[in-house]
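Participant: Here you go, sequence then predicted model.
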Amino acid sequence: MPSPRPALELLARLGYAARGVVNLLIGILALIGAFGAGGGQATGSKGALQELLLHPFGSVMLGAVALGLFGFALWRCFQSLLDADNRGREAKALVIRGGQLVSAFAYVSLGIFAVSLLIGAAARSEDGQSARDWTRWLLAQPAGEVLVALCGAVVAAVGVVMLYLAWSCVFTRHLRCPGDAARWVVPLGRIGFAARGVVFMLIGGFIIFAAWQSDASEVRGLGGALIALQQQPFGRVLFGLVALGLALFGAFEFAEARYRRIDAPG
């Protein structure tokens, strides 16, 4: 019986490429907003998928991205449940593997949204609306403010971890790059993780503020977090730098699709 490993590896690599498309679009749209006449035009993953559909051959590209998103979700399940990265069962490893399982559900949801766009069953999604809906539901529960604040703290902590990855280059242990490729792949990863770290910390801060105010409308998605960044001193420059970092992270994901070490379990 043929081994399923080549197919699983192909799906995982397609998944990294699909993530690359989404993050590259997010970064490019934000860069256009940062330096365009209107300014402030930024969106999240769902907005990027909607934008993709507007271009020539958009349906074909969106279909390929949807397949990749499901493939990436499957790979995340292997990483989490079957320890495909050989992290072990220490407390730190279990936390990482738990986060990978959460990521799997998130990418399944994004893949379903992509499919619904293809078949015309999805309404236009406002940036951060899903997060606000979940926040509103949590706030209605007993100790809802505490639960929301904890969620915000977790999201902000993910941002801190990404900044650590950018500083430490720990992510390189999962890459199989020849020396000439590593000279450009590693800087892409460092800049990309740093930009994502900033964004996750901002989103986490908005969630914590929503808990403090008991108001789900204070929650911001990725696009809203970038626009809030733009409103700070030197915000236009900061907005542009983070937008560039997100676009470079998309490019790094294409490199991961090529060079990531993928040991798909049988």
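Facilitator: Cool, the structure landed.
Participant: use CA for all of it now, contacts and neighbours both
Facilitator: Will do.
Participant: got the end-to-end distance for stretch 131-149?
Facilitator: 13 Å (CA to CA, to the nearest Å).
Participant: chain center to that stretch, what's the gap?
Facilitator: Here stretch 131-149 is found 22 Å from its chain centre; the criterion is CA atoms, centre = their mean, to the nearest Å.
Participant: Pretty sure residue 78 sits in a strand.
Facilitator: No: Residue 78 is assigned helix when assessed by DSSP: H, G, I helix; E, B strand; the rest coil, not a strand.
Participant: hold the first one in mind and look at this next one:
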Amino acid sequence: MNSSVDPAGAARQVAKNPWFERAARLGYAANGVLHATLGILAAVIATGGKAEADQSGAMRTLADQPFGMVLLWVCAIGALLLGLWSLAQAFLPENKVRERIKHAATSVSFLAVGFTFGRFAVGKPSDSGKTATSFSGEMMKSGLGRTLLIAIGIGLLVMAGYYIYKGVTRRFLKDLSGSRHSEVSRAIKTSGMIGYPAKGVVLGTLGVLFIVATVQGDPKEANGIDGALKTIQDQPFGPVALIAIGVGLVCYAIYLVFRARYDQMD
């Protein structure tokens, strides 16, 4: 009896299962909930309030709401399902190499988000800002580590440029199947055109902070999204810019909810 496992066959069973695909769409909605909360926290900071506007702060805020723990579990399951579905797509030999790499990156991202949601759901939260600072501090102890940190910063800048480009050119529409309702189509276009550049600005600022922290040898500078948003706040017209980014992140969240319904999933 042949007990060997066929990765491509197993991946195909997951990737081509219509029920699994429908359930995995929940991951986009979970990401939308996360970004909407980040946008609200960014606005709180901009108006002089105290908030931790990063992944951990957003999940902690969600946990404190009525039915927050239920929401965390739903988001955890959705993100993990989408991560597993994307991982299966990455193993399909019929997909192009570029598509498989894209799905692999998406898988890592959503599995990480899903596990973080899960940690908060079971009462074992983490601090993403401290994690980023600790990671940077360890990497700065060697020349190779500093090189990798700068590479991460450059990678984030490239991603930022792509997000801005994707929003301005409406390239994100290629990911979706069209809606028959003109009002929905307009809402998708508007939310994507505002949301993608806002996410790009946050990623770009985070990339700059990684590079600056490495050059200055100060890991505290690389303290995640919260640090990036507070750096924006400290600039001239920073509060206004931060409110605009907060609105943009909420728009991106709205787009992600639409994406949960209309993504082509291929």
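Facilitator: Now that the structure is in, tell me what you want to look at. Just so it is clear, the structure is predicted and the values come from calculations on it, not from any experiment.
Participant: Tell me how the two chains score on TM-score.
Facilitator: For these two chains in superposition, a TM-score of 0.86 is obtained (TM-score structural alignment, normalised by the length of the first structure); 251 aligned residues with a CA RMSD of 2.2 Å.
Participant: what about the helices in the stretch 101-250 of the second structure?
Facilitator: Applying DSSP state H, counting those that start in this stretch to the stretch 101-250 of the second structure gives helices spanning 128-139, 143-168, 182-216, 224-233, 238-262.
Participant: For residue 104 of the second structure, which of these is the nearest?
Facilitator: Nearest of the helices of the stretch 101-250 of the second structure to residue 104 of the second structure, taken as CA to CA: helix 143-168 at 15.8 Å.
Participant: which other helices and strands contact the closest one?
Facilitator: Packing partners of helix 143-168 of the second structure (3 or more CA pairs under 8 Å, 6 or more residues apart in numbering; DSSP states H and E): helix 128-139, helix 182-216.
Participant: looking at the helices of the stretch 101-250 of the second structure, which is closest to residue 75 of the second structure?
Facilitator: Using CA to CA, the helices of the stretch 101-250 of the second structure put helix 238-262 closest to residue 75 of the second structure, at 12.4 Å.
Participant: can you name the residues of the first structure that that closest one overlays?
Facilitator: Equivalent residues of helix 238-262 of the second structure are located at 235-259 in the first structure, counting by TM-score structural alignment.
Participant: for that stretch, the distance to its chain's centre please.
Facilitator: 11 Å.
Participant: Tell me the buried residues in it?
Facilitator: Residues 235-236, 238-259 are the ones in stretch 235-259 of the first structure that count as buried (16 or more other CA atoms under 10 Å).
Participant: Could you pull out the buried residues of stretch 122-140 of the first structure?
Facilitator: Residues of stretch 122-140 of the first structure classed as buried by neighbour count (16+ other CA under 10 Å): 127, 128, 131, 132, 135, 136, 138, 139.
Participant: and the two most separated of the residues you listed?
Facilitator: 127 and 139 (19.9 Å).
Participant: returning to what we had before: make CSV from the helices and strands packed on helix 143-168 of the second structure and add distance to residue 105 of the second structure to it.
Facilitator: Formatted as CSV, those follow (distance: least, CA to CA, whole Å):
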stretch, distance to residue 105 of the second structure
helix 128-139, 19
helix 182-216, 16
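Participant: just those helices: most buried one?
Facilitator: Of these, the one with the most neighbours on average (mean count of other CA atoms under 10 Å) is helix 182-216, at a mean of 21.
Participant: related to what we said a few turns ago, can you lay out the buried residues of stretch 122-140 of the first structure as JSON lines showing distance to residue 150 of the first structure?
Facilitator: Formatted as JSON lines, these follow (distance: CA to CA, whole Å):
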{"residue": "127", "distance to residue 150 of the first structure": "22"}
{"residue": "128", "distance to residue 150 of the first structure": "18"}
{"residue": "131", "distance to residue 150 of the first structure": "14"}
{"residue": "132", "distance to residue 150 of the first structure": "15"}
{"residue": "135", "distance to residue 150 of the first structure": "11"}
{"residue": "136", "distance to residue 150 of the first structure": "14"}
{"residue": "138", "distance to residue 150 of the first structure": "11"}
{"residue": "139", "distance to residue 150 of the first structure": "12"}
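Participant: before we move on, the earlier item: so which of the helices of the stretch 101-250 of the second structure is nearest residue 11 of the second structure?
Facilitator: Judging the helices of the stretch 101-250 of the second structure by CA to CA, what sits closest to residue 11 of the second structure is helix 238-262, at 21.4 Å.
Participant: Need the contact partners of that closest one.
Facilitator: By CA atoms under 8 Å, 6 or more residues apart in numbering, the residues outside helix 238-262 of the second structure that reach it are 25-29, 31-43, 45-47, 176-179, 188, 191-192, 194-199, 201-202, 229, 232-233.
Participant: Give me the buried subset of the residues you listed.
Facilitator: 25-29, 31-43, 45-46, 176, 188, 191-192, 194-199, 201-202, 229, 232-233.
Participant: circling back to that earlier point, out of the buried residues of stretch 122-140 of the first structure, which is nearest to residue 93 of the first structure?
Facilitator: So of these, ranked by how close each gets to residue 93 of the first structure (CA to CA), first place is residue 131, at 26.8 Å.
Participant: ok, the closest one touching residue 217?
Facilitator: No: Residue 131 of the first structure is beyond contact range of residue 217, at 9.6 Å (criterion: CA atoms under 8 Å).
Participant: Residue 174 of the first structure corresponds to which position in the second structure?
Facilitator: That one, residue 174 of the first structure, aligns with residue 175 by TM-score structural alignment.
Participant: what's the spacing between its match and residue 43 of the second structure?
Facilitator: 29 Å.
Participant: Over to residue 235 of the second structure?
Facilitator: The value you get for residue 235 of the second structure to residue 43 of the second structure, if CA to CA is used, is 15 Å.
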